[in-house]
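A.B. asks: Got a predicted structure here, sequence first:
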Amino acid sequence: MLMKWLAGIFLIGLLAYAGWNIYAVQKSPKEGIEEGMKAPDFTLETLSGKSTSLSDYKGKKVLLNFWATWCKPCRQEMPDMQELQKEYPDVAVVAVNFTSSETNSQTVKSFADTYHLTFPILIDKSGVNADFNVLSYPTTYILDENGTIQHIRVGTMTKKEMKQKLDLK
């Protein structure tokens, strides 16, 4: 009789555990590069050689921008990105440079110095831009505090558009 009770309790516990796991998996967004998905994590070096991961910014809204120095629209939006970072320090502006298309890393550093950029510029020699299916520059991903992609924009964004997509006042 005691064995039947223990087996019943064990079975109920097992079913509850399975139900909870199914609920937890359905509740969290799948990883991917489309709106509503959790952005895939990556680790790259900054211009100063420090290793940085996208997951380091969890808990903050993120403007993840893919760009290159030779891209004229990228040059247009960089000052707006810098102003946004200054005005909203709780928002992470992260710029991933398409480094394999650059002459060298010094070109990227000179660009950052010219535009007085203070947000992290990540050097992409490993193909993260391809992982995000970036076909045109600039391409910007807006992520919420949990790393979920809220918006994808191919082309230049103004500061006003950045604020709107980040839901800033």
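C.D. replies: Perfect, thanks for sending it.
A.B. asks: hey, let's count contacts and neighbours off CA atoms from now on
C.D. replies: Noted.
A.B. asks: host element of the spatially most central residue of the chain?
C.D. replies: Residue closest to the mean C-alpha point of the chain, counted by C-alpha atoms, centre = their mean, is Leu64 at 4.9 Å. Leu64 belongs to strand 61-67 when assigned by DSSP states H and E.
A.B. asks: chain center to that strand, what's the gap?
C.D. replies: Going by C-alpha atoms, centre = their mean, to the nearest Å, the spacing between the C-alpha centre of strand 61-67 and its chain's C-alpha centre is 6 Å.
A.B. asks: And here is the other one:
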Amino acid sequence: MAARRRGTTAAALLLLSAMVTGCGGAASAGTDGPGGDPAAAAGAGTAATATVLPVAERLPAPDTAGRDLAGRDLALRSYRGKVVVLNVWGTWCAPCRAEAPELEALRGALEPRGVRLVGVDVRDRSTGPAVAFEKAYGLHYPSIHDPDGKLLLAYPPALLNPQAIPSTLVVDRQGRIAAAVSGPVTRAQLEPLVTRVAEEGS
């Protein structure tokens, strides 16, 4: 019972701390690189929300797969046995630019503990702006190129809304969705949650 209360409290804290503005579906796709106009890129903002799922209620994550920004095959299933932070982003999205350094810091801190970050770059028609984005923010994790956002349609809309960018999922070692955050996050907000998932069964 105490463990359940702690989990509920952590979920509530994450929810409160994540109440920020993200990019809505109205942002224009593929027009801005890392130096684009943040005001234009923001589009219609929506308040971010977070959902933390008890182990018994977790659903298998879809087998998201495609080509990364370098043209190599990349599939979520290849990370089974690792905790995966799956971040959906686009170069046209101002909050995505704000959270990119935070996600890279999270990667550096948690990769030694079996955590991997994977991005899904959506609505960028070509990979050029996305590659420039990675270089500008020093990102060292791969991203699948999904110009039409089709990969997102395989996810339950309640956990991953294709119109809410950025969005982040935490996938546990068994390939199940453990948590979902709609809106930009910081390392401080996300790290305790990811750490808890990484420590499950240890």
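C.D. replies: Arrived safely. Only a predicted model underlies this, so the values are computations on that prediction, with no experimental measurement involved.
A.B. asks: TM-score for these two?
C.D. replies: The TM-score (TM-score structural alignment, normalised by the length of structure 1) is 0.74; 134 aligned residues with a C-alpha RMSD of 1.8 Å.
A.B. asks: correct me, but the residue nearest to the centre of structure 1 touches Pro138?
C.D. replies: No. Applying C-alpha atoms under 8 Å, one finds Leu64 of structure 1 not in contact with Pro138, separated by 10.3 Å.
A.B. asks: how about the strand holding Leu64 of structure 1: buried residues?
C.D. replies: 61-67 (16 or more other C-alpha atoms under 10 Å).
A.B. asks: Please name every helix or strand in contact with the next helix or strand after it.
C.D. replies: The first helix or strand that comes after strand 61-67 of structure 1 along the chain, using DSSP H and E, is helix 72-87. Helices and strands in packing contact with helix 72-87 of structure 1 are listed as strand 91-97, helix 159-165; criterion 3 or more C-alpha pairs under 8 Å, 6 or more residues apart in numbering; DSSP states H and E.
A.B. asks: do that again at 10 Å, thanks
C.D. replies: Under the contact criterion of 3 or more C-alpha pairs under 10 Å, 6 or more residues apart in numbering; DSSP states H and E, helix 72-87 of structure 1 touches strand 61-67, strand 91-97, helix 159-165.
A.B. asks: how much does that helix stray from structure 2?
C.D. replies: Superposed on structure 2, helix 72-87 of structure 1 shows a mean distance of 0.9 Å to its aligned residues (mean C-alpha distance after the TM-score superposition for structure 1).
A.B. asks: For that helix, which outside residues touch it?
C.D. replies: Taking contacts as C-alpha atoms under 10 Å, 6 or more residues apart in numbering, the residues outside helix 72-87 of structure 1 that touch it are 63, 65-69, 88, 91-95, 111-112, 115-119, 137-139, 155-160, 162-163.
A.B. asks: All set, thanks.
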